[in-house]
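# no FASTA, just this:
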């Protein structure tokens, strides 16, 4: 076949009909003109082959039947199918964009929660577990600042004591731990229990935390075996049986165990401290409501505090309560006294980090899917335009061929073809 661009274009289609063959013959009449003999016949075998194809097409108007079948197929099936595929691509694109928006919202929500945790715990997020353990060293300074605020509650404690004495008719001890901290500060539990400072403090060893980033070689260290070691024989005689008394009690003046912890750090006394804060807060709130009513004139006359004074006490107390119940303080306290808690908190933070990363990856994936759907829709749109143009051309060619058979009368094909 001659290298003619139009012939190459005609043969590049997936389906070749009669009108393509006619056009190829017309082109070959020009390109194969030198093979024409004196009788007007072409010596080129290629020309003979295409002329034979055209002759077979024209036998009994077979080409019209094939062209009509192709026209109907395009109108009823090919074009609607392409339109459905394009609509499906647009729908997929919209769904992907919607999912990307949802993923972005989830990412922002998880990131905000993660940033809140970072802010509360003072973390950077590089090594969560190690940072949490290192933050425990801030507890003494936090407790010292809290103890200074407790000292400002002296007037509220005196007011509560005066009110209790007025109600019961005699002096009663109220909120002993809270009053103790306001006067003595954040001392050891030993000093709170025994009323004197310990001679020495033996704090319990801090809990150990395994660092997952460190690879440990689990090898048995047999050490250096000394064969000259002498072994003593245990004859089963105890000191009690021999008449010697053994003192198993804690050495006098030595604070050890929980007694070595400060009252704000000791879980037991810390809980008492919080309960007494809440008790004092409840009292001040109730007193404030009573003082604002008219049925409290007798008590008000006996006590010198005013509504403004009680309100100031309540504000100062609530500030102290917020400090002890601050999430950062609670997290650090639990981390210090519970190795499992730091593992749980680390897992929670890492889960939030993983969720943020997952949402980012999901957004990227659905955006790529949306881009692919958009690109596929554009390709199908180009294909649809090409099919419609070829279908309209085929319609025009069929109308011309039918018109030739009826003395060139005007012929118009009606129906679904007019709607494309």
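That came in fine, so what should we check first? None of the values given here were measured: they were computed from a predicted structure.
# only C-alpha atoms for contact and neighbour calcs from this point on.
Noted.
# which other helices and strands does the lengthiest helix in the chain contact?
Criterion DSSP state H: the longest helix present in the chain is helix 339-405. For helix 339-405, the elements it packs on are helix 62-73, helix 79-121, helix 128-135, helix 327-337, judged by 3 or more CA pairs under 8 Å, 6 or more residues apart in numbering; DSSP states H and E.
# tabulate the ones you listed (JSON lines), appending mean neighbour count and distance to residue 400.
JSON lines is the format used below for the helices and strands packed on helix 339-405 (neighbours: other CA atoms under 10 Å; distance: least, CA to CA, whole Å):
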{"stretch": "helix 62-73", "mean neighbour count": "16", "distance to residue 400": "11"}
{"stretch": "helix 79-121", "mean neighbour count": "17", "distance to residue 400": "23"}
{"stretch": "helix 128-135", "mean neighbour count": "18", "distance to residue 400": "81"}
{"stretch": "helix 327-337", "mean neighbour count": "18", "distance to residue 400": "86"}
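# save these as JSON lines, and put in distance to residue 404 too.
Formatted as JSON lines, the helices and strands packed on helix 339-405 follow (distance: least, CA to CA, whole Å):
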{"stretch": "helix 62-73", "distance to residue 404": "12"}
{"stretch": "helix 79-121", "distance to residue 404": "29"}
{"stretch": "helix 128-135", "distance to residue 404": "87"}
{"stretch": "helix 327-337", "distance to residue 404": "92"}
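# dropping in the other structure now:
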């Protein structure tokens, strides 16, 4: 009796355990699904060798398919597996219904091919191993790969847009530099070469405006003369302050010339001028060089033969002068001849060469004028330092300024400010460039080339930006075009995951099966 009770209790306990297990879900990690199927002996571990035959049969069967919209959608962008084959057979049951005989079999070769494929798939659960392989491949490679591509295209688009922003800033900076250079030169920048050549003609007016402020430096010049004990110090500065921006001739000879012959300045307005004449004839014609009227006679003829013997050198001088009607009579008076002899010195002379330039325009005297300005400024700054840092007793005892006019720090500062104003105007970027253009016409080519390089750089930056914009848009479009593909692969993977879970569930009495770790 005791034995019966124990036996009954054991059977009830086993039944309760079995019923309890039916409600426990089966959790399988998606990445280890294939190993799980092999370990449970659901599929053969050598299933890879059999799948090749199935794939070959599927390829042959796809070559002969009926026209059906369902088949087109089913086969579109999908890797055909066992579950697709079952759907294809369901569609063929409709399209191949005419070939069905009285025994319920189909005579269509298409149906036979796909039914054969199903049989091979179902042998040793080959279809489940392949489905697991496709699922793992999609989860581990396909979906992450497409996402990585999309992210990469988006990153390339962002980098291209970032580069466009940098190029825009560079373009703004270079164009601002170009505009600043044009502003310094006083030109609009539309036709740089022509505008620069035209601007050179405004130099005399600019020099005249600067010369107007120079007389205000006379007090400073006199102060420096008193200090140095040389009333003739800073001669060029004194001359400009009293007589203005005269010619170098007038500064040298203290009198204005009757006429001024300034060296001509020739500019090539066009960047490249092809010479129409003046070409070198290398005698490519008939071999004879035509020298025209200036042909050289080398004395090849008999008449021009020169017999040079020892002691027979002909110096070309007549032995005795013979009177001639054209002989000059030196006894004629100057008044009768009409020749006017000028007085001693250069009064009424002609200013030529460097002497024809104004002091501000002459390269050498311009430099001397600047040096005198800086010399005067250095003296005034030293004097201002003495006045500002030492008391009057110290100055009177230690400096050499006892006999100088009385100037306080304020007046000295005003003089220095006046000198700075003259120096800045005289040595401005515009005048420097125009002065070099006038005295070195090739400088206009250099200056024009530099300005055009900035414009060329701006144009190149613009073209690069346009190219980058197109690339960025292309990257964005490629990323967007991959998103439907990603969504389609994810959807197919989810469907396949559900089909695998359902198939495994049937094998374990409809227990819930969960494939975990599939981050879709």
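That came through fine. Here the structure is a predicted model, which is why all the values come from computation and not from measurement.
# if we can go back for a sec, can you say which of the helices and strands packed on helix 339-405 of structure 1 is nearest to residue 352 of structure 1?
The closest of these to residue 352 of structure 1 is helix 79-121. By CA to CA, the value is 6.1 Å.
# so that closest one matches what in structure 2?
The aligned range for helix 79-121 of structure 1 in structure 2 is 143-185, by TM-score structural alignment.
# how far is the matching stretch from where the chain is centred?
Stretch 143-185 of structure 2 sits 11 Å away from the centroid of its parent chain (CA atoms, centre = their mean, to the nearest Å).
# with stretch 458-470 of structure 2 instead?
9 Å.
# stretch 191-208 of structure 2 now?
Relative to the chain's own centre, stretch 191-208 of structure 2 is displaced by 32 Å; criterion: CA atoms, centre = their mean.
# what do you get for stretch 266-286 of structure 1?
With CA atoms, centre = their mean, you get 37 Å for stretch 266-286 of structure 1.
# before we move on, back to that, among the helices and strands packed on helix 339-405 of structure 1, which is nearest residue 351 of structure 1?
helix 79-121 (9.5 Å).
# that closest one against structure 2, how far on average?
On superposition with structure 2, the mean distance recorded for helix 79-121 of structure 1 (mean CA distance after the TM-score superposition for structure 1) is 1.9 Å.
# which ones are touching the residue most central in space within structure 2?
With distances taken as CA atoms, centre = their mean, the residue of structure 2 nearest its centroid is residue 461 (4.9 Å). Neighbouring residues of residue 461 of structure 2 by CA atoms under 8 Å, 6 or more residues apart in numbering: 167-168, 170-171.
# likewise residue 420 of structure 1?
75, 388.
# state the distance from it to residue 75 of structure 1.
8 Å (CA to CA, to the nearest Å).
# show me where the stretch 151-300 of structure 1 has its strands.
200-202, 254-256 (DSSP state E, counting those that start in this stretch).
# got JSON lines for the ones you listed, with distance to residue 185 of structure 1 and mean neighbour count too?
Listed next are these as JSON lines, based on distance: least, CA to CA, whole Å; neighbours: other CA atoms under 10 Å:
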{"stretch": "strand 200-202", "distance to residue 185 of structure 1": "17", "mean neighbour count": "14"}
{"stretch": "strand 254-256", "distance to residue 185 of structure 1": "17", "mean neighbour count": "19"}
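# okay if I get the ones you listed as JSON lines plus distance to residue 344 of structure 1?
Output for the strands of the stretch 151-300 of structure 1, formatted as JSON lines (distance: least, CA to CA, whole Å):
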{"stretch": "strand 200-202", "distance to residue 344 of structure 1": "29"}
{"stretch": "strand 254-256", "distance to residue 344 of structure 1": "29"}
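# which part of structure 2 matches stretch 154-162 of structure 1?
Counting by TM-score structural alignment, stretch 154-162 of structure 1 corresponds to 218-226 in structure 2.
# let me fix that: stretch 174-187 of structure 1
The aligned range for stretch 174-187 of structure 1 is 233-246, by TM-score structural alignment.
# buried residues, that stretch. List them.
233-234, 236-241, 244-246 (16 or more other CA atoms under 10 Å).
# if we look at stretch 369-384 of structure 2, which residues are touching it?
220-221, 224, 234, 236-237, 359-360, 409, 412-413, 415-416, 419, 423.
# how much does stretch 345-357 of structure 1 stray from structure 2?
Stretch 345-357 of structure 1 versus its aligned partner: 1.3 Å mean (mean CA distance after the TM-score superposition for structure 1).
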